[in-house]
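*Asks:* how does the following fold in three dimensions:
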Amino acid sequence: MKYQKGVGLMEVIVAMLLLGVAVLGFALLQYKSLGMGEQALRKIEAVNIARNLSERMYFNRSGTYKGVSSTDTTKCLNAYCTANDFALKDIADVTQLAKNKNMTIAILSCPDTKNLRNCIYVAWDETKASQSNSDPAACTEADKFKYKSGARCVVVEAF
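*Replies:* Okay, the predicted model is just below:
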């Protein structure tokens, strides 16, 4: 009777198949982590943009920020600026900063709050910086604060 010495062809094929599946799984994990890292970077950038505008709103409390357009007003470069002129300039600056990063920004009333605070919405990709119960591309629900499924946005409560 002869006994087999070494490894048979079937064992080698099974081992190679397992190794191939493991390498493929590892490659998929790396690919997924790249996408998640990119989304984490976008969130950090969005929070920084919202924080920037929030700090500007804090220091210029008498300016009107909600409901104004983002057009740049250069009259704020002279010595006779009103608080609203500064607010317009702040919004124009931060909107341009967001646009440079392919993001949109909006200042809306915070939903479901009693203190009448403003919320700064910063959105990217297909998500809109808005509140809506019917629009699936909106960032949050309109009547209560709840992020939409798959929304790519950040909301910061401000003054």
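*Asks:* switch to C-alpha atoms for all contacts and neighbour counts from now on
*Replies:* Noted.
*Asks:* which SSE is immediately downstream of the top helix by length along the chain?
*Replies:* The single longest helix within the chain, with elements called by DSSP state H, is helix 9-59. Proceeding N to C from helix 9-59, the next assigned helix or strand is helix 83-100, under DSSP states H and E.
*Asks:* and the helix or strand that that following helix is followed by, how far out from the chain middle?
*Replies:* For helix 83-100, the following helix or strand on the C-terminal side (DSSP H and E) is strand 103-109. Distance, stretch centre to chain centre, for strand 103-109: 12 Å (C-alpha atoms, centre = their mean, to the nearest Å).
*Asks:* here's the other one to compare against:
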Amino acid sequence: MNVFSIQRGVGLVEVMVALLLLAVAVLGFSAMQLSAVKATDESLMRTQSLSAIKTLSESMRVLPDSSSVYRKQINDIYKSSSSENLIASYCTKVDEYAVSAKKCNTTNCTSDEVVNYNVGAIVKSACSKDIILNIEICPNTSRVNERQCIIAAWNQTKPTMVDEKASCTDASGSYKPAASCFIMEAY
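*Replies:* The predicted model follows:
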């Protein structure tokens, strides 16, 4: 009996096992790539939302006596949006609002007109990045030390602080586990 006849087909089995291991490795690498892309997208949304919040906060600080006007304008835009397909509805309201805001600078406009113009520009920029903005009074702050919570939300998270499933936080201000949002306190 020939030694080579006993080993016939073993090379083919080794090649098939090697291909199977290679396929498993490629699938693992693909899953890792998908996870990295998701993490990058989330990081981009966080960075853009922080930029929108910071812009709004700085705009509010320029006109400190107008913070309630900012809150009202931002709230009116958000609250007039439909909860179904939230971002599309919100962006439609943003476009309507931005068109109606008078283009001005501080020398030609009242402070309310400046607020309207600033709000229009800020929410339009946020909306172009699929970010929804809202301002609420922060929980557990008194009238003497009242703080505004500027909320930026994305991925169908509602920019609210209520006990509701899709809300950013619960009524006490604790983030919900699946929420995609950021909150910044402004004085």
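*Asks:* so what number do they get for TM-score?
*Replies:* Remark: TM-score between the superposed chains equals 0.84 [TM-score structural alignment, normalised by the length of the first structure]; 157 aligned residues with a C-alpha RMSD of 2.5 Å.
*Asks:* where in the second structure does the longest helix of the first structure align, residue-wise?
*Replies:* Helix 9-59 of the first structure corresponds to residues 12-62 in the second structure, going by TM-score structural alignment.
*Asks:* how far apart are the matching stretch and its match in the first structure?
*Replies:* Comparison of stretch 12-62 of the second structure with the first structure after fitting gives an average deviation of 1.1 Å (mean C-alpha distance after the TM-score superposition for the first structure).
*Asks:* residues contacting S167 of the second structure?
*Replies:* The neighbours of S167 of the second structure, taking C-alpha atoms under 8 Å, 6 or more residues apart in numbering as the test, are 157-161, 176, 179.
*Asks:* same question but for T160 of the second structure, I mixed them up
*Replies:* 134, 136, 151, 167-169.
*Asks:* list only buried entries from these.
*Replies:* For the contacts of T160 of the second structure, a neighbour count by 16 or more other C-alpha atoms under 10 Å gives the buried set as 134, 136, 151, 167-169.
*Asks:* so which bits of stretch 153-160 of the second structure are buried?
*Replies:* For stretch 153-160 of the second structure, a neighbour-count test (16+ other C-alpha under 10 Å) marks 153-160 as buried.
*Asks:* and it, which stretch of the first structure?
*Replies:* Mapped onto the first structure using TM-score structural alignment, stretch 153-160 of the second structure covers residues 123-130.
*Asks:* if I look at the residue nearest to the spatial centre of the second structure, how far off is K176 of the second structure?
*Replies:* Centrality entry for the second structure: nearest residue to the mean C-alpha point is W154, 3.2 Å, by C-alpha atoms, centre = their mean. The gap separating W154 of the second structure from K176 of the second structure is 14 Å, by C-alpha to C-alpha, to the nearest Å.
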